[in-house]
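Engineer: Output the structure for:
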Amino acid sequence: MRFSFGQVVIVGAVLAAAPSHAQTFDPRFPVCMHVYSGGSSGGGEWYDCSFASLSQCRGTAAGRAATCDLNPFYPVNAPPPRPRRGRSG
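Structural biologist: Modelled structure (predicted):
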């Protein structure tokens, strides 16, 4: 019993110490710019999902190490939100 409890404690500590990642893509906008930075000096890559169209994103990405992609989490076929009716009271 001690052996399994020790394993649970170790696994719990490892999972608690592991970094968590937020969602990369913002579902409110249909287009994301994938920016490549750093190279051998570090940096990394990141996404900027704040564009309403591909042409807007491409204008911002011009001259940078970046590409524009459609946001895979943008709800294309989502039904429009239902109108909310206020209560009269």
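Engineer: Going by C-alpha atoms from here, please, whenever you check contacts or count neighbours.
Structural biologist: Will do.
Engineer: What's the biggest helix in the protein, counting residues?
Structural biologist: Ranked by number of residues, the top helix in the chain under DSSP state H is helix 2-17.
Engineer: Contacts for the following helix or strand past that helix, please.
Structural biologist: Counting by DSSP states H and E, the element after helix 2-17 in chain order, helix or strand, is strand 31-37. For strand 31-37, contacts defined as CA atoms under 8 Å, 6 or more residues apart in numbering pick out 25, 43-54, 57, 61, 64-71.
Engineer: what separates strand 31-37 from the chain centre, distance-wise?
Structural biologist: Relative to the chain's own centre, strand 31-37 is displaced by 11 Å; criterion: CA atoms, centre = their mean, to the nearest Å.
Engineer: Name the residues of it that are buried.
Structural biologist: For strand 31-37, a neighbour-count test (16 or more other CA atoms under 10 Å) marks 31-35 as buried.
Engineer: Pull the contacting residues for residue 48.
Structural biologist: Residue 48 neighbours (CA under 8 Å, 6+ apart): 25, 32-35.
Engineer: Which residue lies nearest the spatial centre of this structure?
Structural biologist: Compute the mean C-alpha point of the chain, and by CA atoms, centre = their mean the closest residue is residue 24, 1.4 Å away.
Engineer: Second chain to compare with the first, below:
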Amino acid sequence: MKIRRAARPVPVRVRPPAPTKSGAFEFRFGYHDDMISVGKSASTTRSGPRPIRNEDIVMRILALAVLAVAMVGKTATAQAQTYDPAYPVCLQIYQGMVDYYFECRYTSIPQCQASASGRAAQCVVNPYYAKPVPRKKRRTSKSH
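Structural biologist: Just a heads-up that it's a prediction; the model follows:
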């Protein structure tokens, strides 16, 4: 069994402070060129791109997930189709100055007007009425 020696301590070089464009002084320590800014913009920066760590990826995924949940929570729910395509006439009923809804269950304007009588309502033609498709006549083959 071999006994390992302890790792040698890494020598630290301290470079003299150099002023930057922002007026801060940068101190560089060690061999990795880590920079610590002191002065007007006192934030820790690095002189080059640092490798992306797993913690960075996890934090980015969590941030995007929170953003996605917030965006979905703020969206308005979609309204259902207002007009029923099975009936040609709709009754538009007013509940207030700008609030109204439609009842599409009338087959004729007179039928709708009878229901609208005495109410804050009006009859409108259903723009989405699906007209019944006429059936094709079947040809019967005649045997001679």
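Engineer: What TM-score do the two superposed chains give?
Structural biologist: Overlay of the two chains. TM-score (TM-score structural alignment, normalised by the length of the first structure): 0.66; 77 aligned residues with a CA RMSD of 3.0 Å.
Engineer: quick one on the thing from earlier: verify the stated contact: the residue nearest to the centre of the first structure with residue 45.
Structural biologist: No - contact between residue 24 of the first structure and residue 45 fails when scored by CA atoms under 8 Å: they sit 11.1 Å apart.
Engineer: Map residue 80 of the first structure onto the second structure.
Structural biologist: Here residue 80 of the first structure is matched to residue 134 in the second structure, going by TM-score structural alignment.
Engineer: Confirm that match sits in a strand?
Structural biologist: No - counting by DSSP: H, G, I helix; E, B strand; the rest coil, residue 134 of the second structure is not found in a strand; it is coil.
Engineer: could you check the distance from it over to residue 112 of the second structure?
Structural biologist: 25 Å (CA to CA, to the nearest Å).
Engineer: and the two? which has more neighbours close in?
Structural biologist: Ranked by neighbour count (other CA atoms under 10 Å), residue 134 of the second structure and residue 112 place residue 112 first, with 22 against 6.
Engineer: what does the strand or helix carrying the more buried one correspond to over in the first structure?
Structural biologist: According to DSSP H and E, residue 112 of the second structure maps onto helix 109-116. Helix 109-116 of the second structure corresponds to residues 54-61 in the first structure, going by TM-score structural alignment.
Engineer: Now do the contacts for the residue nearest to the centre of the first structure.
Structural biologist: Applying CA under 8 Å, 6+ apart, the residues near residue 24 of the first structure are residue 47.
Engineer: same check, this time on residue 25 of the first structure
Structural biologist: 32, 47-49, 71-73.
Engineer: Buried subset of these as a PyMOL selection?
Structural biologist: Applying 16+ other CA under 10 Å to those, the buried members can be selected in PyMOL as follows:
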select buried, resi 32+47+48+49+71
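Engineer: Same list, the contacts of residue 25 of the first structure, but as TSV with distance to residue 6 of the first structure and secondary structure please.
Structural biologist: Below are the contacts of residue 25 of the first structure laid out as TSV (distance: CA to CA, whole Å; DSSP: H, G, I helix; E, B strand; the rest coil):
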residue	distance to residue 6 of the first structure	secondary structure
32	45	strand
47	40	strand
48	43	strand
49	43	strand
71	43	coil
72	41	coil
73	40	coil
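Engineer: of the contacts of residue 25 of the first structure, closest to residue 1 of the first structure?
Structural biologist: residue 73 (44.9 Å; CA to CA).
Engineer: and that closest one, what does it touch?
Structural biologist: 25-27.
Engineer: Residue 81 of the second structure versus residue 95 of the second structure, what's the distance?
Structural biologist: 19 Å.
Engineer: now swap in residue 60 of the second structure and tell me
Structural biologist: 39 Å.
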